Structures are given as structure tokens and as C-alpha cells.
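J.: quick one, fold the following:
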Amino acid sequence: MTNKKKKLNILFITDVIPHNKNEYRGKYILDQISAVNKVVCGSMCLLLITPFFKKHKFITGLDHSISANLKHLKILSFPRYYFMRLRSFIFILLNFRLINNIIKERKINIIHCHNYSLSGLAYHLSKLFNVPYYITIHGREDPSVIENTKRKIKNIRLFLNEAEKVVSVGDVLKKYLKNFDVADNQIKVIPNGISYDWIIRKENRINIGSKNKNYKNLISVSELRIEKGINYTIKALYELKNKFNIILNYNIVGDGPEIKILKNMAHKLNIENQIKFLGSKNNLEVLKELDKNDIFILPSWFESFGIAHAEAMARGLIVIGCRGEGNEAFITNEKTGFLIKKHSSNAITDILLKILDNKYNLKEIEGNAVKVIKNNFTWEQSAGKLISLYNEAVYEE
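T.: Predicted structure coming up:
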């Protein structure tokens, strides 16, 4: 007798999604859930679970299919992952009727949790309702937060190893998960992706390319945090101006805790007229900004995948990232982009000098970049891999 696959009725659990179209934080989670929701044969519910004492933000700009199935609940929160089991028990007790109704009425047969913080909740719901659960890990945690007590390590190990599968968004994270004794066959690498709408059409790429690029217009798109390495790019612009008399334009899209530091740095180095801080922008605005520029540079570390790099490649830009990060999944040095040393303004200066000196066939690199993203790294492809993974656990005789 052949196995007949059931409909997939999925309960997604996350502690973060973007609150508006200009917010980057958690966008990759929402994009993946939306992609799965579009193609899955079944239903879904999204639990957004945030701390009791965190100020509530009104969420705007969601697709109706997501907003109609969104439940925003509060959880007792302790810093640095303390009392993960206790807070899960309390949460289930306080919300049992609602969760029970969701799971029973919607016939939930998959629980999918995003990130470490709610992994204990997914574990206990799985045990209580006999539903398999998956955990997607999107990043590496600060060791001082997650690895500083034996009890926390023990809990994280339990929650990860009891999952049906642990989904890693890149090989970098797969290596990191070995810190928690997660076996290779327990981990499934399913990369993040980008919207297919971002991929530039061949005729448009020709039109943009015909504008006689001089490769003097740089852009970054990210939250402005220290690990994004934007300060190194600013320093490289200073070096290019003062040592080589080369003036480049740098557009910075995004906002965050480092913005004042970066603006002060540009002012002190006397290159503020070369740099524009454009603030946060929505998807369409980001796309338009990318198309105005020639080179995307984000020398970031702790980069589990690098969606911003992939989006820029899809628009036909020359992309620069760092070696040893998640973007190595799609940036092959000197073939689809450039990989440089981390924490080094000199490395940025060197690669920009080589690009400006026509050391590479840049048109070929741009074409290769678009092709590799189109063929391998869209949200539709990511969703298809996830659904195949779910189907391994959910079937009936």
C-alpha cells in the first residue's frame, strides 16, 4: 500500500516579524512563511510571541492571508535564556484554551519554530499534542547569552535534538550547531531566499548596463549595527580619497544603533559629502536605490546567509562580502562577486582599486550573479524544500 500524504496544517511560532514595510528585522522569517503559505496544501496559523513587558507595536502591511491567521500573544521573559522550561509551562497554562482550539480545530500536524528563544515552547507543545516540530536557526548567539551555564546548554541540546529536524539557513550555522551536539543527519540546510520579483530581467539588465557604469557608486542595505562593518567601508573611502585621489559615492540604506557613530565618523574624516544616509526604506524603494548604484558592499560578520547580498546580486550589481560567512553559499570569489577579509578597510580599498582598474570582467560577473540567484535562491525554492521536509514526517497509510 502506498503512503498518502496528508494536508499540511502548520503552526508557525516566532518572536519577531517586521512591524511595517520599512523594518528589516524578522523580514526573512515572514517572507519564508508567506512563501510556504502560498503553495502549501492545507492551512496555517502564525503565533507571534513577545515578552509581557515589551511595548506592543501595531503591525501593518501584512498580506491578508497572513494577518487573518496571526495571533499575538505575550510570554513571561527572562534575560539570557534563563528558565526556558518554566516560562514555556506558564505560557501554555495561560493560553491552553486558545492553543488547544487552534491545534484541534485546524488539525495542526506540523509545528515550526523560528530561533532558539521559543524552542522550549515548541518542544512542550509537541509532547503535549503529539505533533512533530521543526526549529529553524537563523543566527549564532552571543556566547555570553547562550553558552555560559551547563543547564542552558543542556536545555538547548534537548530542544534541538528532539526536533524532527533542525533547519539551518547555511553551512556556517550547521558547523555552529555542533556546539550543541546536534548530529549531521539531524540538520537540514535550507537557505533563505529572495522574492522572484527582485530578479532583474535580461533586457532590463542590458538597459541598466548601457548607462556606462563607472563603478563609483556604492550602496549598503542593512540595519546599522557594528557587525555590518559599514565603518570599515567609510574608512576605505577616506583612504581612497587621501592616498589615491579617488572619490566614490556611498549610499547607506537603513537605520539602527550605529547611525550617529557612522555619521560622526564621516564628519571627522571630512568625507560626509560623499556619503548619504538614506534611512529605512520599503522593498520597492530599496530595489530602486539598488538600480541607481554599481557596487553593493556589506563587509559583515555573523552573517548566516546574507539576503541583502543576494538581492543586490539579483539586480545585477557587483557584490562584495566577507570570507567565512553565509554569503559564501552564492558568492564565488571573482566569479559571482568578491569575498574579502573581515574587519579590514585595507581589504576594501584593495578590491575597489582592482575593480576601478578593470582587473576583472565585471559584466560577466554581474551576469553570473543574477543566474546563480535565479536558479537557486528564491523563496519559492526555499518553500518547496521545506514542504518536502514536512512531508517526510506527515503521511498516512
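
J.: for the rest of this, base every contact and every neighbour count on C-alpha atoms.
T.: OK.

J.: ranges for the helices of the stretch 151-300 of the chain?
T.: Ranges of helices within the stretch 151-300 of the chain are 171-176, 202-209, 230-244, 259-268, 283-291, based on DSSP state H, counting those that start in this stretch.

J.: can those helices go into a markdown table with extra columns for distance to Ala310 and mean neighbour count?
T.: Output for the helices of the stretch 151-300 of the chain, formatted as a markdown table (distance: least, C-alpha to C-alpha, whole Å; neighbours: other C-alpha atoms under 10 Å):
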| stretch | distance to Ala310 | mean neighbour count |
| --- | --- | --- |
| helix 171-176 | 16 | 19 |
| helix 202-209 | 16 | 14 |
| helix 230-244 | 18 | 19 |
| helix 259-268 | 24 | 15 |
| helix 283-291 | 12 | 15 |
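
J.: take the ones you listed and lay them out in JSON lines including distance to Ile187.
T.: Below are those laid out as JSON lines (distance: least, C-alpha to C-alpha, whole Å):
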{"stretch": "helix 171-176", "distance to Ile187": "7"}
{"stretch": "helix 202-209", "distance to Ile187": "36"}
{"stretch": "helix 230-244", "distance to Ile187": "32"}
{"stretch": "helix 259-268", "distance to Ile187": "37"}
{"stretch": "helix 283-291", "distance to Ile187": "31"}
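
J.: structure for this one too, so we can compare:
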Amino acid sequence: DKNKNVNTTIKICEELRNQGINTKLFVVGDGKLLNKLKLQSKNKNYIEFKGKANKEELKKLYDESDIFIMPSQFETFGLVYVEAMTRGLPIIYTRGQGIDQYFEDGVVGFPIAYNGYNEGVKSVKKIMLNYESISTNGLTNSKSFSWKLIANQYIDIYQ
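T.: Below you'll find the model as predicted:
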């Protein structure tokens, strides 16, 4: 899905690697762009395309990860951010979209511009410096998102 902006996430990982920071990227999901992304990334052994994943596979991937990055162009709420937070992952998300309105910068992660890969690189570095605190904040704050609250957010959007 072009909206999920995987290209920016790939650029973030590439730049971090160029700066000597070891990264690995799991890309989850399928869609029209999957084959194109695989072709563009065929010589990049640090990128793994996982395809569509069920809940158990997602939990395992979250647990194998350190940071969740999804700078979507448009996002209503983004339940996946909360899912990542419940597994202790700091998040990088799009400024002005979805979950951005719920937290101050640096509490559970950082917002970036839609195509802001340089901003994404800086955000990853900030997270690395304060990982335990941001991870703990994410776990704690994820509990404030009940299904009722999430449902009400979607209702507000459609009204």
C-alpha cells in the first residue's frame, strides 16, 4: 500500500547503515507494491519481506524488533501503533496523522514528515539515547487505549 510509505522507512534504514548503525527492516503486508519493493531491495540483505502476518506472527515480529516505523501519508488512527506499543516498541509515525495527537514528541516515539527520512534518522537516534524510558512509556500509555476508545475515535471520524 503506497500510503504506508515503505520507501521512506527503507531510506531511514539505509541512512542509518551508512552512518554505521546496524539495522534490519521487517516489511509486513502484501499489496500491489510488494514485488516492486522486493526488486528495488534485492541486494539489501537487511530487508526482510514477511508478507501478510497473523496476530501470532505479528507479536513475534514485534518482539524481534526494537522500533516500529510507519510514516503513512494518511492515517485515521493506526491501531498498529498501539499494538507495537503494547510490545514495548517506541514508534515513529507521521506528524499530523492518526496517533500524533495523543502524545507529546518523545513520550512514546516521534512524529516525522511524510517524506522526512532525515527526520526519521534523527528520531531513531533520539530513541536509541532514551530507549528504556520511551519503551516503558509506550507500554504504560498503550493501556489507555481501550477498544471502546478506539471505536469512539472511528465514530468521530465518520460523523
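
J.: any idea what the TM-score comes out to?
T.: For this chain pair, the superposition-based TM-score is 0.86 by TM-score structural alignment, normalised by the length of structure 2; 153 aligned residues with a C-alpha RMSD of 1.9 Å.

J.: for the helices of the stretch 151-300 of structure 1, which one sits closest to Ser34 of structure 1?
T.: For Ser34 of structure 1, the closest of the helices of the stretch 151-300 of structure 1 is helix 283-291, at 15.2 Å, according to C-alpha to C-alpha.

J.: state the helix or strand in which Ile92 of structure 2 lies.
T.: If you go by DSSP states H and E, Ile92 of structure 2 is part of strand 91-94.

J.: that strand vs structure 1, average offset?
T.: Overlaying structure 1 shows strand 91-94 of structure 2 at a mean distance of 0.7 Å from the equivalent residues (mean C-alpha distance after the TM-score superposition for structure 1).

J.: same question, stretch 118-127 of structure 2
T.: Compared with structure 1 after fitting, stretch 118-127 of structure 2 has a mean deviation of 2.0 Å; criterion: mean C-alpha distance after the TM-score superposition for structure 1.

J.: from Gly367 of structure 1, how far off is the aligned partner of Ile92 of structure 2 in structure 1?
T.: Aligned counterpart of Ile92 of structure 2 in structure 1: Ile320 (TM-score structural alignment). Ile320 of structure 1 sits 15 Å away from Gly367 of structure 1, going by C-alpha to C-alpha, to the nearest Å.

J.: report the contact partners of the counterpart of Ser135 of structure 2 in structure 1.
T.: Aligned by TM-score structural alignment, Ser135 of structure 2 pairs with Glu366 of structure 1. The neighbours of Glu366 of structure 1, taking C-alpha atoms under 8 Å, 6 or more residues apart in numbering as the test, are 313, 316-318, 336-337.

J.: please identify the helix or strand for Glu366 of structure 1.
T.: helix 362-376.

J.: apart from its neighbours in sequence, what residue is nearest Val27 of structure 2?
T.: Phe49 (4.8 Å; C-alpha to C-alpha, 6 or more residues apart in numbering).

J.: what is the burial count for the alignment partner in structure 1 of that neighbour?
T.: Under the alignment (TM-score structural alignment), Phe49 of structure 2 pairs with Phe277 in structure 1. Neighbour count of Phe277 of structure 1, defined by other C-alpha atoms under 10 Å: 16.

J.: distance of Phe277 of structure 1 from Thr349 of structure 1?
T.: On the measure of C-alpha to C-alpha, Phe277 of structure 1 and Thr349 of structure 1 end up 21 Å apart.

J.: likewise for Phe12 of structure 1?
T.: From Phe12 of structure 1 across to Thr349 of structure 1, the span is 44 Å (C-alpha to C-alpha).

J.: regarding structure 1, what is its longest strand?
T.: The longest strand of structure 1 (DSSP state E) is strand 42-51.

J.: nearest spatial neighbour of the residue nearest the centre of structure 2, skipping sequence neighbours?
T.: Taking C-alpha atoms, centre = their mean, the centroid of structure 2 lies closest to Ile69, which sits 2.3 Å from it. Spatial nearest neighbour of Ile69 of structure 2, excluding adjacent residues (C-alpha to C-alpha, 6+ apart): Ile92 at 4.7 Å.
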